[in-house]
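Colleague: with the sequence up front, the predicted model follows.
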Amino acid sequence: MKYSFGEFTLDTAGLELRARGAPLSVEPKVLETLIYLVENRDRVVTRDELIDAIWEGRFISDAAVSSAIHAVRNAVGDSGTKQSILKTIHGRGFRFIAATVESGAGAVALAEEKPEQDIYFCHSKDGTRIAYSIAGEGPPLIKTSHWLTHVELDWSSPVWKHVHGHFAQTHQLIRYDPRGNGLSEWDVDDFSLDRQVEDLEAVVDAVGLDRFPILGISQAAAVSVAYAVKNSERVTKMAFYGGYACGWRHHGSEKRIKATEATIALIESAWGGTGAVQQLFSSTFMPDAPPENLKWFGELQAQSSNGRNAAKLVEAIGEVDVREILSLVSVPTLVLHARKDAAISFRQGQMLAAGIPGAKFVPLDTSNHILPETDPAWHRCARLIAEFLLETS
């Protein structure tokens, strides 16, 4: 992607800053800082976010950040008093404010409307009907399914549309509803990890994919790991957000386990109705989301499954454990996790990354297990995953 502002052109692919066509000599960290500020120019970027993004969370002083900002200003002919390109928002952070024009393939794709999706059906190994969707063009990307999906309703909901739309702009995005969810068959009893892997296998075979990357959110990380170990010749890389290697029965305290068992009983008896049970999940998964997202997610859950299946799925999640096979993962893996995730602890994300050889771990400064479009962490998450998917091995 190329960004033009004033007399400058910033090439993010070539890692180069030019002034009136002539290349400038810019220190790598300074260039990274400029790129991050330009790519996130629609909002204020905090000092802590810059530290996470540029220095990957390592301890550095405020003076080091200030020095980088000063160097950025020098590179683009700005200053602390002039601030016509980079503005300091006192007490909050920094914002790139220069009028900017994008060029390149990425700019064309982002300017287009979200592509349409097509919905199909296939059957899992045990005959269960599985619904899946395909949207966008480009290299394939499998999004492994997670808690209560609905391929039709997810596509336009404010909870997920920015996620699906983002990846469908650059990839052929393949999503699916696992058994007991959405448009897939609801009359099922076995929600085990093995069956969930078979649902994924059925979709991959139905689409006719050879080799592809995987995107996994929350419980989808464990399903993806199990699939990748079993089908190592087909998976090229994996990106996870909010994932874990073992379910609540394996890592939870006695108090947490009893609370989850009580939640299962509540799901079975009070699913739907006033929506109180679904809102419990909404507030845990997205504590800092706009009210519209919380309302939508509650309704989405109610329409995506019934109380019986939702309870069985929570029970099955508790039994998941892929810790012993993490070391067998042989593809590049990116693991992102919210520092203050109330649904899946930060420690679980660290354990997942630590068990996978060579996995890169990136903490995100948010409380949201599901990232709304309004969360600054979403923009960073989307950028990092997009860059990771484009990297050549």
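Modeller: Yep, it's here. Residues are numbered from 1 along each chain as shown.

Colleague: make it CA atoms for all contacts and neighbour counts henceforth
Modeller: Fine.

Colleague: what about the closest residue to residue 101 other than its chain neighbours, how many residues close to it?
Modeller: Nearest non-adjacent residue to residue 101, counting by Cα to Cα, 6 or more residues apart in numbering: residue 4, 5.2 Å away. As a burial measure, residue 4 scores 18 neighbours (other Cα atoms under 10 Å).

Colleague: just say helix, strand or coil for residue 4.
Modeller: Following DSSP: H, G, I helix; E, B strand; the rest coil, we place residue 4 in the strand state.

Colleague: against residue 31, how distant is it?
Modeller: From residue 4 across to residue 31, the span is 15 Å (Cα to Cα, to the nearest Å).

Colleague: and what of residue 306?
Modeller: According to Cα to Cα, residue 306 and residue 31 sit 51 Å apart.

Colleague: okay, one more to line up with it:
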Amino acid sequence: MTDVQVERRLAAILAADVAGYSRLMGEDEEGTLAGLKAHRRELVDQKLKSHRGRLIKTTGDGMLVEFSSAVEAVKCAVEVQRGMIDRNASVRPDRRIEFRVGINVGDIIEDEGDIFGDGVNVAARLESIAVRGGICISRQVLDQIDGKLNFPLRELGRQNLKNITRPIEVYAIDLNEEGSPATRVLSAANLKQEIRYCRATDGVRLAYAKVGTGPGLLKSAHWLGHLEYDWDFPLQRDFLLGLASSFTLVRYDARGNGLSDWDVGELSLDAWVKDMESVADAAGLDRFPLLGFSQGCAVSIAFAARHPERVSHLILYGGFAVGANKNPNYTAADRERFAAMKTLMKLGWGADDPTFRQLFIASMLPDATKEQADAFNELQRLSASAECAVR
């Protein structure tokens, strides 16, 4: 029996792919291929050469690269991602080619020009959890670059990666050159949200906003929302700023609310889930945490059930399983009060006289200060028509 000699070595492995590649190809196959080739030729290949990376293989939208140094691997990845930011600056968000990168240090085996082993597998899984335009590294990589490179990092904790038997400590490199997350929190008052529009599957125009830097976070819409007014609303301002200081926060107004179309046909769970799909696609979100409040909890759960591959985390607060019309615990008196409230809403919601809205505020926010009550009164007036509020 002949013993087969296996050559092992320690290496830094970089795995990369294009976020949302299948969608990009489906929409414009020739344009996507041409764009990807140009990015590789004019940026990626040059950076690999300057940092002495060895290209092992390409797989359509992906690539596997070996480096003898973790420092060079990370420097190469950062330069490529920053270069892509510049190259994508004039490209429509939904058409941007954006790489996800994972880097690991580990033992590898080479066979006929290809490389295998746990070091390679972990790098590939790190790439799969990176945000578009982002870089995820393992603890082993951090140990190698510590004290040599000064990129801000975000600790993602111990992650259970697919087909990896042990949890992996993961860190995301922050490509913001201006400092740590704490620095960005202090400058959050300077954040400016960008409001855009997209179309739902039935043609309803939906308004959505993006603000902040970092991995994407989608906040589900709910009843009574207005992207512009919410941003300065006293009850939400600090909360939204806190999210935007650590994430690229994506919010949207539900159909019938705020800056989205008010005159809509269907109001249903299915329509709200499809709206979330449209916004996530338009905002360029691939895999992301989903934040839901109140009505948005059920919508978020339904979206996650339909698209488990797109939702990394579900954060839910104050949700409900059934509404008033289907609540088995509602008494006849409860239904009578609910019907009376709907009548008052129909007659007084959009009126200049705030009497009804003040009554509604008292039931919703019994402990509100005068400033908070006045702000909520204005939010009601701006967020929806009387007809939509009743529906």
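Modeller: Looks like it came in fine. No experiment lies behind these values; they were computed from the predicted model shown.

Colleague: how about the residue nearest to residue 101 of the first structure, what's its partner in the second structure?
Modeller: Residue pairing (TM-score structural alignment): residue 4 of the first structure is not matched to any residue of the second structure.

Colleague: next one: residue 175 of the first structure
Modeller: Using TM-score structural alignment, residue 175 of the first structure sits opposite residue 251 in the second structure.

Colleague: its match belongs to a strand?
Modeller: Yes: Residue 251 of the second structure: assigned to a strand according to three-state DSSP.

Colleague: so how far is residue 275 of the second structure from it?
Modeller: According to Cα to Cα, residue 251 of the second structure and residue 275 of the second structure sit 12 Å apart.

Colleague: and what of residue 154 of the second structure?
Modeller: 31 Å.

Colleague: of these two, who's got more company?
Modeller: For the pair residue 154 of the second structure and residue 275, the greater number of neighbours falls to residue 275 (28 against 16), based on other Cα under 10 Å.

Colleague: in the first structure, what residue corresponds to that one?
Modeller: Under the alignment (TM-score structural alignment), residue 275 of the second structure maps onto residue 199.

Colleague: which residues of the stretch 151-300 of the first structure fall in strands?
Modeller: Ranges of strands in the stretch 151-300 of the first structure, per DSSP state E, counting those that start in this stretch, are 172-177, 212-217, 235-241.

Colleague: in JSON lines, list these along with distance to residue 112 of the first structure.
Modeller: Output for the strands of the stretch 151-300 of the first structure, formatted as JSON lines (distance: least, Cα to Cα, whole Å):
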{"stretch": "strand 172-177", "distance to residue 112 of the first structure": "15"}
{"stretch": "strand 212-217", "distance to residue 112 of the first structure": "23"}
{"stretch": "strand 235-241", "distance to residue 112 of the first structure": "25"}
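
Colleague: sec struct for residue 335 of the first structure, please.
Modeller: strand.

Colleague: returning to that earlier point: ok, the match of residue 275 of the second structure - contacts?
Modeller: 123-125, 130, 178-179 (Cα atoms under 8 Å, 6 or more residues apart in numbering).

Colleague: ok, and the most crowded of those?
Modeller: Neighbour tally across the contacts of residue 199 of the first structure (other Cα under 10 Å): the maximum, 32 neighbours, falls on residue 178.

Colleague: against residue 215 of the first structure, how distant is it?
Modeller: 15 Å.

Colleague: and if you look at residue 140 of the first structure?
Modeller: Distance of residue 140 of the first structure to residue 215 of the first structure, given as Cα to Cα: 11 Å.

Colleague: before we move on, what about residue 18 of the first structure?
Modeller: Taking Cα to Cα as the criterion, residue 18 of the first structure is separated from residue 215 of the first structure by 35 Å.

Colleague: same deal with residue 346 of the first structure?
Modeller: Counting by Cα to Cα - residue 346 of the first structure and residue 215 of the first structure are separated by 19 Å.

Colleague: who has more neighbours out of the two?
Modeller: Neighbours were counted for residue 346 of the first structure and for residue 215 using other Cα under 10 Å; residue 215 has more, 23 against 20.

Colleague: ranges for the helices of the stretch 251-393 of the first structure?
Modeller: With helices called from DSSP state H, counting those that start in this stretch, the stretch 251-393 of the first structure shows them at 254-270, 276-285, 291-304, 307-319, 346-355, 376-390.

Colleague: same check on the stretch 101-250 of the first structure?
Modeller: 105-111, 151-154, 161-168, 193-207, 220-230, 248-251.

Colleague: just these: most buried one?
Modeller: Of all those, helix 220-230 carries the top mean neighbour count, a mean of 24, counting by mean count of other Cα atoms under 10 Å.

Colleague: isn't residue 206 of the second structure right up against residue 255?
Modeller: Yes: counting by Cα atoms under 8 Å, residue 206 of the second structure touches residue 255, with 6.6 Å between them.

Colleague: name the residues contacting each of these two.
Modeller: 261, 275.

Colleague: how near is the residue most central in space within the first structure to residue 346 of the first structure?
Modeller: With distances taken as Cα atoms, centre = their mean, residue 241 lies nearest the centre of the first structure, 4.9 Å away. To residue 346 of the first structure, residue 241 of the first structure is 11 Å away according to Cα to Cα.
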